[in-house]
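Colleague: can't give you the sequence, but here's the structure:
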């Protein structure tokens, strides 16, 4: 029963944080292609690890991640207003590079297929 509740809370946090980043943050350093890939809250709901995927070059990623870390207090306050929980978790924002890693693996597989077709 507790795992079911934790999953619902994580998904609700993910939805609201994504909405806040997309609509409410006015920092010009935040690029347009930011997505929240995962949110994992601790059992006592004191902390939540927010995994962010940013599309762009390395400089844009670094600036956007820094801007999001700086605005984590604002995001936490907005989450507290939108979701009724006893404690609003402190947000730990980290970069998630799994999408880029998957695209790299996919390109390697395509190269192998192309070289295999060329050798036939």
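Modeller: Perfect, thanks for sending it. Since this is a predicted model, take the numbers as computed values, not measurements.
Colleague: all contacts plus neighbour counts: C-alpha atoms, from now on.
Modeller: OK.
Colleague: Break down this structure into its helices, ranges please.
Modeller: 2-23, 58-70, 72-82, 98-119 (DSSP state H).
Colleague: Now tabulate those helices in a markdown table and tack on distance to residue 52.
Modeller: Below are these laid out as a markdown table (distance: least, CA to CA, whole Å):
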| stretch | distance to residue 52 |
| --- | --- |
| helix 2-23 | 9 |
| helix 58-70 | 8 |
| helix 72-82 | 12 |
| helix 98-119 | 10 |
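Colleague: Any idea which of those helices gets closest to residue 42?
Modeller: With CA to CA as the measure, helix 2-23 is the member of the helices of the chain nearest residue 42 (8.6 Å).
Colleague: Put this next to the first one:
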């Protein structure tokens, strides 16, 4: 498959997955306001998709959300197949992505340093 088609499929899967998580999954363990699809990597033959999910919250909330997504994987895959109109939907692999959480932590540390500099100048 061409690299361009692979990228288009990745973007489309990301868009559809975000909508499915927000609107269709009714699991109370998933708080859609703290869950975001950060990246989708699709295999060359579209048989497999690795989905990076960012969950804001503590470790327990992240694990609970990832377990709920794993449990709903079959449902998500069937809805995804209907939305993107492919004969064989890719097998989904969810991975926890901590990049947003890491960025928020670094921003707060930098803000703390900035406040320390202001207090030292006074």
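Modeller: Arrived safely. What you see is a predicted model; the values in this text were computed from it and never measured.
Colleague: could you dump the helices of structure 1 to CSV with mean neighbour count and distance to residue 48 of structure 1?
Modeller: Listed next are those as CSV, based on neighbours: other CA atoms under 10 Å; distance: least, CA to CA, whole Å:
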stretch, mean neighbour count, distance to residue 48 of structure 1
helix 2-23, 15, 8
helix 58-70, 16, 13
helix 72-82, 16, 10
helix 98-119, 11, 19
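Colleague: now for those, which one comes closest to residue 35 of structure 1?
Modeller: Among the helices of structure 1, helix 2-23 sits nearest to residue 35 of structure 1 (CA to CA), with 6.6 Å.
Colleague: mean distance, that closest one to its aligned residues in structure 2?
Modeller: Comparison of helix 2-23 of structure 1 with structure 2 after fitting gives an average deviation of 1.0 Å (mean CA distance after the TM-score superposition for structure 1).
Colleague: Mind giving me the packing neighbours of that helix?
Modeller: The contact analysis (3 or more CA pairs under 8 Å, 6 or more residues apart in numbering; DSSP states H and E) places helix 2-23 of structure 1 against strand 34-41, helix 72-82.
Colleague: ok, residue 35 of structure 2 touching residue 55?
Modeller: Yes: shown here, residue 35 of structure 2 and residue 55 form a contact pair, counting by CA atoms under 8 Å, at 4.7 Å.
Colleague: if you count what's nearby, which of the two comes out ahead?
Modeller: When neighbours are counted by other CA atoms under 10 Å, residue 35 of structure 2 and residue 55 differ, and residue 55 comes out ahead with 27 against 19.
Colleague: is it true that the more buried one touches residue 37?
Modeller: No: Residue 55 of structure 2 lies out of contact with residue 37 (CA under 8 Å); the separation is 9.0 Å.
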